[in-house]
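# Make a model of this:
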Amino acid sequence: MNAQQVLVLPGWQGSGEAHWQTRWERLHGYQRVEQHDWMHPLRGDWSARLEETVVDAPAPVILVAHSLGCILTAWWAAHSGHASGKVQGALLVAPGDVERPELTGPLRGWTPISMRSLPFPSILVGSRNDPYCSFERARALADAWGSRFVDLGARGHINAESGLGDWPEGHALLDSLRTTTKD
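Now for the predicted structure:
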């Protein structure tokens, strides 16, 4: 699969230089879906940008989402006519639970979370001590979205602070997703 066909969807505030998503972009040439405002995300704007990027990308694409990027993926997939035809699969890592009281203020407009089954294969990776999404909630999102659930253990928000480096285990999950979704 060409590197341009893997689209990286960072979460709120983007993914910094030490984040595994940014490292994957450098190592593998994956394309980040750039958002207009990483600090004050608007669901409609982010969804429109994802729609535009998917439509313009060579098909099929694979999405690699982290945190709010996971919530974006589910919302966009529930409302886009291109999700089932253009997306081959998605790796969803550490979804941020925007329905938690402490997140509804800074992420106003991101509720409700879409609980519809995704129209493409997906893997959701959750952590047992994620400060932005309980383990039980991550498992429930995986069930609702029809995602295979992977328990990463106690790895926080599965971000730069988790000490994952290039996170080869995560990339192996992406590779397994690519393998299972081939024609």
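
# CA atoms for contacts and neighbours, from now on please.
Noted.

# what residue lies at the spatial centre of the protein?
Central residue of the chain (Cα atoms, centre = their mean): Ala65, 1.7 Å from the mean position.

# So that residue versus His40, what's the distance?
18 Å (Cα to Cα, to the nearest Å).

# same deal with Gln4?
Using Cα to Cα, Gln4 is found at 27 Å from His40.

# what's the answer for Ala77, then?
From Ala77 across to His40, the span is 22 Å (Cα to Cα).

# And for Leu152?
Separation of Leu152 from His40 (Cα to Cα) stands at 29 Å.

# and if you look at Ala48?
For Ala48, the distance to His40 (Cα to Cα) stands at 15 Å.

# Equivalent analysis for Cys70, please.
If you go by Cα to Cα, the gap between Cys70 and His40 works out to 17 Å.

# Next, the second sequence, to be compared with the first:
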Amino acid sequence: MASNLINFIVPGLGNSGPEHWQTWFEQSGGSFQRINQREWDAPDREDWVSNIQQAVAGHDPATVILIGHSLGCTAIAHWANAYKVPVRGALLVAPSDIETPQYDFPATGFAPIPLSPLPFPSIVVASTNDPWVTINRAKLFADAWGSRFVNIGEAGHINVASGYTTWSDGLELLRSL
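Next up, the predicted model:
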């Protein structure tokens, strides 16, 4: 990572624990900073989007990269739709499809998922057997957002439960931004 970049980590529901690849990214020596949310288990879109904006506002957008996982990807899409800040880029991993019935946790205001092009380069990484988004829906999101789409095969939700603790391929994708 270039030393002048700030990489903001945007976890999903429940935050990313100590074994999660997002935490590994944070500890990798680059300039990573987690955007913390007031409520991780009953998220509110306005709060999450406001926290992203507050973090990004203190930096030159050309030096900002956003790294979202799951619901964090949707939060980034809502933030981009609201603020249209041309940051350097975003890595969007396993974007959850909150519009499906299985997504029954109390998340306020995240649906519908924005389908406007993002005002910055982005990569959507998805899996063929993610229980929270079909590969076709993930591809639809990538196409709508103008993102490069990367299908990494059978990788579950690309989280600790599916074996994604250290993730060097993810860091390589991030570097490509």
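
# which residues does the nearest residue to Ala160 of structure 1 once chain neighbours are set aside contact?
Nearest residue to Ala160 of structure 1 in three dimensions, chain neighbours excluded: His19, at 4.3 Å (Cα to Cα, 6 or more residues apart in numbering). By Cα atoms under 8 Å, 6 or more residues apart in numbering, His19 of structure 1 lies in contact with 159-160, 165.

# Which of these are conserved in structure 2?
Using both residues aligned by TM-score structural alignment, their matches' Cα atoms under 8 Å, structure 2 keeps these contacts from the contacts of His19 of structure 1: 159-160, 165.

# Now do the buried residues in stretch 2-14 of structure 1.
The neighbour-count check on stretch 2-14 of structure 1 (16 or more other Cα atoms under 10 Å) flags 4-12, 14 as buried.

# Could I get those residues in CSV, plus columns for secondary structure and distance to Gly105 of structure 1?
Shown next, in CSV, are these (DSSP: H, G, I helix; E, B strand; the rest coil; distance: Cα to Cα, whole Å):
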residue, secondary structure, distance to Gly105 of structure 1
Gln4, helix, 35
Gln5, helix, 34
Val6, strand, 32
Leu7, strand, 28
Val8, strand, 26
Leu9, strand, 22
Pro10, coil, 20
Gly11, coil, 16
Trp12, coil, 13
Gly14, coil, 18
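
# Which of the residues you listed sits closest to Gly126 of structure 1?
Gly11 (14.9 Å; Cα to Cα).

# Quick check: the gap between the closest one and Pro168 of structure 1.
20 Å.

# Ok, Leu27 of structure 1 next?
From Leu27 of structure 1 to Pro168 of structure 1 the distance is 11 Å (Cα to Cα).

# Out of Leu152 and His40 of structure 1, name the residue with the larger neighbour count.
Neighbour count, other Cα atoms under 10 Å: between Leu152 of structure 1 and His40, Leu152 has more, with 17 against 12.

# I'd guessed the more buried one sits against Leu124; true?
No - Leu152 of structure 1 lies out of contact with Leu124 (Cα atoms under 8 Å); the separation is 10.1 Å.

# if we can go back for a sec, most neighbours, which of the contacts of His19 of structure 1?
Counting neighbours by other Cα under 10 Å, Asn159 comes out on top of the contacts of His19 of structure 1 with 21 neighbours.

# quick one: that one and Trp20 touch, right?
Yes - counting by Cα under 8 Å, Asn159 of structure 1 touches Trp20, with 6.8 Å between them.

# Could I get the full set of strands for structure 2?
6-10, 32-34, 64-69, 89-93, 122-126, 148-151 (DSSP state E).

# Average offset of the longest one relative to structure 1?
What it means is strand 64-69 of structure 2. Superposed on structure 1, strand 64-69 of structure 2 shows a mean distance to its aligned partners of 0.4 Å (mean Cα distance after the TM-score superposition for structure 1).

# Any figure for the gap between Pro95 of structure 2 and Ala2 of structure 2?
According to Cα to Cα, Pro95 of structure 2 stands 26 Å off from Ala2 of structure 2.
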